[in-house]
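Novice: What follows is a predicted structure for the sequence shown.
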Amino acid sequence: MLPLLLASSSPYRRELLARLQLPFDWAAPDIDERRLDEEPAVELVKRLALEKAQALASTHNCHLIIGSDQVAVLGEQILGKPHTFDKACEQLLAASGNHVTFLTGLALLNSSTGQHQVDCVPFTVNMRELDLPRIERYLHTEQPYDCAGSFKAEGLGVSLFQSTHGVDATSLVGLPLIRLVDMLLKEGVAIP
C-alpha cells in the first residue's frame, strides 16, 4: 500500500482520518482558495480538494494524497470561515430557522500514477430559531471562527441544530469517511 498523506492542517480532519486506523502523515498545502467567477459551490469544493492534493504531489510522489475542502451554503450564499466574532454572529443570525447545506469536496490522488477520484458529499443542517444572546453565549464558549458556518458540529454546535440530513455525518466535520473508504478500496487499500 502506498503511504497516505492528508493534504490539510485541520486537526478536525486528522481526528476523523485517525478513525480508519490507517497510518498517515499530513502536510498543509499552499493553494489559492478563492472562488472563481460564478463558480458553483459544488465545483468550487471539488476543485479545491483536488488542488490541495495536487499541491503536495511533487514532494510526495509515491503517496495516496487526500484533499478535502468544505463550504456551507445558505440559500445561494456561500458561508466561509467567519474568522471573527462579528462575522460568526452575522452567519448564525442568517442561518437561524433555516437549513444550511455543507458541501464537502473530497479528492484521492495517487501521486505515482496521477490517477485521481473526486466527489462532493452534501450534508444539511436544519437550524433552530436562534436569538442574539444564545448565539453570543455559544460563540464565547466554543469560538468556532475557523469553521464554515460558524459552529462545531462535533462539539456544542450540535445544540444549535433542529435536525440533520445526509448520507455521511463525518462530511459535516470536513472529511466524508464513508466516501473516502470507497475511494481507498478502489486503490486497493485494506481497511482494518
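Specialist: Everything's here; your move.
Novice: Please count neighbours and contacts with C-alpha atoms only from this point.
Specialist: Fine.
Novice: What is the three-state secondary structure of residue 124?
Specialist: Using DSSP: H, G, I helix; E, B strand; the rest coil, the three-state assignment for residue 124 comes out as strand.
Novice: Against residue 121, how distant is the residue nearest to it when sequence neighbours are not counted?
Specialist: Distances taken as C-alpha to C-alpha, 6 or more residues apart in numbering place residue 101 nearest to residue 124, at 4.2 Å, with adjacent residues excluded. Residue 101 sits 10 Å away from residue 121 when distances are taken as C-alpha to C-alpha, to the nearest Å.
Novice: Included below, for side-by-side comparison, is a second structure:
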Amino acid sequence: MTALILASTSPYRRELLVRLHLPFDTVDPQVDETPLPGETPLQLATRLAAAKARAGGLGRPDAIVIGSDQVADLDGAALGKPGSHAVALAQVQRMRGKTLHFHTAVAVARGPELVADVATVTVRVRDVSDAAIERYLRLDQPYDCAGSAKVESLGIALLEAVESDDPTALIGLPLIRTCALLRHFGLDPLA
C-alpha cells in the first residue's frame, strides 16, 4: 500500500484525518508561514497548503502527502493563530458583530504532481460583550486556532451562523475535498 503522510503537527487535522480510516504518518513540514507582501488570505492559505504537501514528501517520492492551511479573513486582512491571551482577546474583539471567511486549503502531492482545493467557510460572529469574550478565552484557550475561534467547542457560542459546503473545513481539514484529492491519486477511503 502507498504511504500516506499528513504534513502537519496540528492535532485537529490529525483527528479529522483519522475519520477516513486510512493508515498515515505525520511529519512536521517546517514551512515558514509568514505572508508575502500583498498576499491575500486566500492566496496565503493556498500557498502554504501546497508548500506543506511538497515539504512533507521530501525524500519520499512515492508517498501521497496531504498539506493544509487555514487563514481567517476579516475585511481582507489575515488573522492567524494568536499564540497568546492578549492577541486572542484583540482578535475576538475585532471580529464581534462581523462576518469572516475562513479559507481552508488542502493540497495533495505525490512526487512532482500536486492537486489542491480550498473550502471557504463564512462565519457571522455575534456582538458579544468583553466579559463573554474573556470567559470564552479562559475556558477554551484557543491560542492555536486561526482567528481564536474553536467552533468544535465553546467557540460555537460566539457565532450567529456558519455557512459551508464542507463541514470539517472550519476545524482545519476539509474532508470532502481531501477525499476527492486522494481519489485523484487512486486512494479512496471506501475502496
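Specialist: Thanks, I have it. On a predicted model such as this, the values are computed, not experimentally measured, just so you know.
Novice: The residue nearest to residue 124 of structure 1: how many residues sit nearby?
Specialist: Counted with other C-alpha atoms under 10 Å, the burial measure for residue 101 of structure 1 works out to 23 neighbours.
Novice: so the most far-flung residue of structure 2 relative to its centre is in which element?
Specialist: The outermost residue of structure 2 relative to its centre, with distances by C-alpha atoms, centre = their mean, is residue 131 at 27.7 Å. Applying DSSP states H and E as the criterion places residue 131 of structure 2 in helix 130-140.
Novice: helices or strands up against that helix?
Specialist: If you count contacts as 3 or more C-alpha pairs under 8 Å, 6 or more residues apart in numbering; DSSP states H and E, helix 130-140 of structure 2 packs onto helix 85-95.
Novice: which residues sit against the helix it packs on?
Specialist: 74, 79, 82, 125, 130, 133-134, 137, 141-143, 147-149 (C-alpha atoms under 8 Å, 6 or more residues apart in numbering).
Novice: how far does the helix or strand just after that helix sit from the chain's center?
Specialist: Next in sequence after helix 85-95 of structure 2, counting helices and strands by DSSP H and E, comes strand 99-110. Taking C-alpha atoms, centre = their mean, to the nearest Å, the mean C-alpha location of strand 99-110 of structure 2 is offset from the chain mean by 6 Å.
Novice: Can you show me the strands along structure 2?
Specialist: Across structure 2, reading from the start of the chain, the strands by DSSP state E fall at 4-7, 25-27, 64-74, 77-79, 99-110, 113-125, 159-163.
Novice: Average offset of the fifth one relative to structure 1?
Specialist: When you say that, I think you mean strand 99-110 of structure 2. Compared with structure 1 after fitting, strand 99-110 of structure 2 has a mean deviation of 0.6 Å; criterion: mean C-alpha distance after the TM-score superposition for structure 1.
Novice: for the second one, same thing?
Specialist: Using mean C-alpha distance after the TM-score superposition for structure 1, strand 25-27 of structure 2 ends up 0.6 Å from its aligned counterpart in structure 1, as a mean over the superposed pairs.
Novice: Mind listing what's buried along that strand?
Specialist: In terms of neighbour count (16 or more other C-alpha atoms under 10 Å), strand 25-27 of structure 2 has its buried residues at residue 26.
Novice: One more: stretch 102-115 of structure 2?
Specialist: Under 16+ other C-alpha under 10 Å, the buried positions of stretch 102-115 of structure 2 are 102, 103, 104, 105, 106, 107, 108, 109, 110, 114, 115.
Novice: Same question for stretch 141-161 of structure 1.
Specialist: For stretch 141-161 of structure 1, the buried set under the neighbour-count rule, 16+ other C-alpha under 10 Å, comprises 143-153, 160-161.
Novice: What residues in structure 2 pair up with that stretch?
Specialist: Stretch 141-161 of structure 1 corresponds to residues 139-159 of structure 2 when matched by TM-score structural alignment.
Novice: Please enumerate residues in contact with the matching stretch?
Specialist: 70-72, 79-85, 88, 91-92, 123-126, 128, 136, 170-171.
Novice: what does stretch 166-182 of structure 2 give?
Specialist: Taking contacts as C-alpha under 8 Å, 6+ apart, the residues outside stretch 166-182 of structure 2 that touch it are 12-13, 16-17, 68-70, 102, 104-108, 115-121, 150-152, 188-189.
Novice: Name the surrounding residues that touch stretch 4-19 of structure 1.
Specialist: So stretch 4-19 of structure 1 is contacted by 23-29, 52-53, 56, 63-68, 170, 173-175, 177 (C-alpha under 8 Å, 6+ apart).
Novice: Could you do stretch 32-47 of structure 1 as well?
Specialist: Counting by C-alpha under 8 Å, 6+ apart, residues outside stretch 32-47 of structure 1 touching it are 48, 68-71, 73, 78, 103-107, 118-120.
Novice: roughly how far out does it sit from the chain middle?
Specialist: Worked out by C-alpha atoms, centre = their mean, stretch 32-47 of structure 1 lies 14 Å from the chain centre.
Novice: what does stretch 173-181 of structure 2 give?
Specialist: With C-alpha atoms, centre = their mean as the basis, the mean position of stretch 173-181 of structure 2 lies at 12 Å from the chain mean.
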